[in-house]
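1. Predicted structure and sequence below. I'll ask about it afterward.
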Amino acid sequence: MTSASRREIFKRSVLVFVFFWFFFGSLAHFLFTRAEAGIVPTYIPFHRLDVYVSGVLEMLGAIGVLFKRARSWAGIGLFLLTIAVTPANIHMAMHWRSYPEVSPWILNARLVFQVIFLAGIWWSTGASKYYAPFYKGKH
């Protein structure tokens, strides 16, 4: 097996992980709405609505990565959505005493995972092809 084919298998595996993460994560927004709304920082209004909207966006993004024509755009959307929910994750890590059911090390590890996961979303969905001209100085 060539290194290119191993890389393609790994890329496909990351893409499958991205799909499952967001597909099942989106379901949690509707099945466990109260818990999901409970992690939204207090300075962000409309907690339930935010949970429902982000759940719909996660579901659309997960479905989008399944289709080659939509994959890059879905990847960009999921990348931006992941950044948009980062304040909730940071809030939980900073106020870990308010979340006794979750170990503080998990809350902090999630922030590290999120950075790695963002790279995985970007790479596996091919979202970088829309950024490449800017990156290479070809605006």
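-> Right, received. Where do you want to start?

2. make it CA atoms for all contacts and neighbour counts henceforth
-> Will do.

3. can you point me to the longest helix in this protein?
-> Counting residues, the longest helix found in the chain (DSSP state H) is helix 3-31.

4. which strands and helices sit next to it?
-> Here helix 3-31 touches helix 47-64, helix 104-124, going by 3 or more C-alpha pairs under 8 Å, 6 or more residues apart in numbering; DSSP states H and E.

5. ok, residues contacting the longest one?
-> Same thing as helix 104-124. Here helix 104-124 makes contact (C-alpha atoms under 8 Å, 6 or more residues apart in numbering) with 11-12, 14-15, 18, 75-76, 78-79, 82, 89-90, 92-93, 96, 127-128.

6. quick one, the helix or strand just after that helix and helix 104-124 angle?
-> As assigned by DSSP states H and E, the chain's next helix or strand after helix 104-124 is helix 128-135. Counting by axes from the mean of the first three to the mean of the last three C-alpha atoms, to 10 degrees, helix 128-135 points 80 degrees away from the direction of helix 104-124.

7. dropping in the other structure now:
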Amino acid sequence: MQNTDKLSTTFKILLWIYALFYVLAGFNHFVSTEGYYAIMPEWLPSHKFLIYLSGILEIAFGIMLLFSRSRKLAAWLIILMLLAFMPAHIYMIQKAPFMLKSIEITPLIAWVRIPFQALFIWLAWIYTKR
């Protein structure tokens, strides 16, 4: 197998994992709706609507990543969505420590989410180029 074939295979595997991550994360908005209330800033309106909307968008964008014709658009939309989620991450930092179901969200855990958000934005940015 040539290096470009290996790269292409790796690209496809990572793409499927990345897309599946968004589809599963989106479904989680419907399965664990209550958990999302705890991380949403109080100033945001219609929490339930926003939780469901973000779930639908994550599922849709994850599926769109799998098709070459919509991949670039999906990646840009994921970047915008992740940036829109930043207030929730900042709110978590401000609110920590707090309990999210049976998990204690410490300030460290809340802060660690920011680099992961940056990583997910970077991964989406890669798919805007291919």
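-> Yep, it's here. Worth saying up front: this structure is predicted, and the values here are computed from it rather than measured.

8. how much does stretch 8-23 of the second structure stray from the first structure?
-> Once fitted to the first structure, stretch 8-23 of the second structure is off its aligned match by 2.3 Å on average (mean C-alpha distance after the TM-score superposition for the first structure).

9. Buried residues, that stretch. List them.
-> Buried residues in stretch 8-23 of the second structure, counted by 16 or more other C-alpha atoms under 10 Å: 15, 18-20, 22-23.

10. on that earlier part again, show me the one of the helices and strands packed on helix 3-31 of the first structure that comes nearest Ala4 of the first structure.
-> helix 104-124 (14.2 Å; C-alpha to C-alpha).

11. List the buried residues in that closest one.
-> Buried residues in helix 104-124 of the first structure (16+ other C-alpha under 10 Å): 104, 107-108, 110, 117-118, 120-124.

12. As a markdown table, the residues you listed with distance to Tyr52 of the first structure would be great.
-> Listed next are the buried residues of helix 104-124 of the first structure as a markdown table, based on distance: C-alpha to C-alpha, whole Å:
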| residue | distance to Tyr52 of the first structure |
| --- | --- |
| Pro104 | 26 |
| Leu107 | 22 |
| Asn108 | 25 |
| Arg110 | 22 |
| Phe117 | 22 |
| Leu118 | 22 |
| Gly120 | 25 |
| Ile121 | 22 |
| Trp122 | 24 |
| Trp123 | 27 |
| Ser124 | 26 |
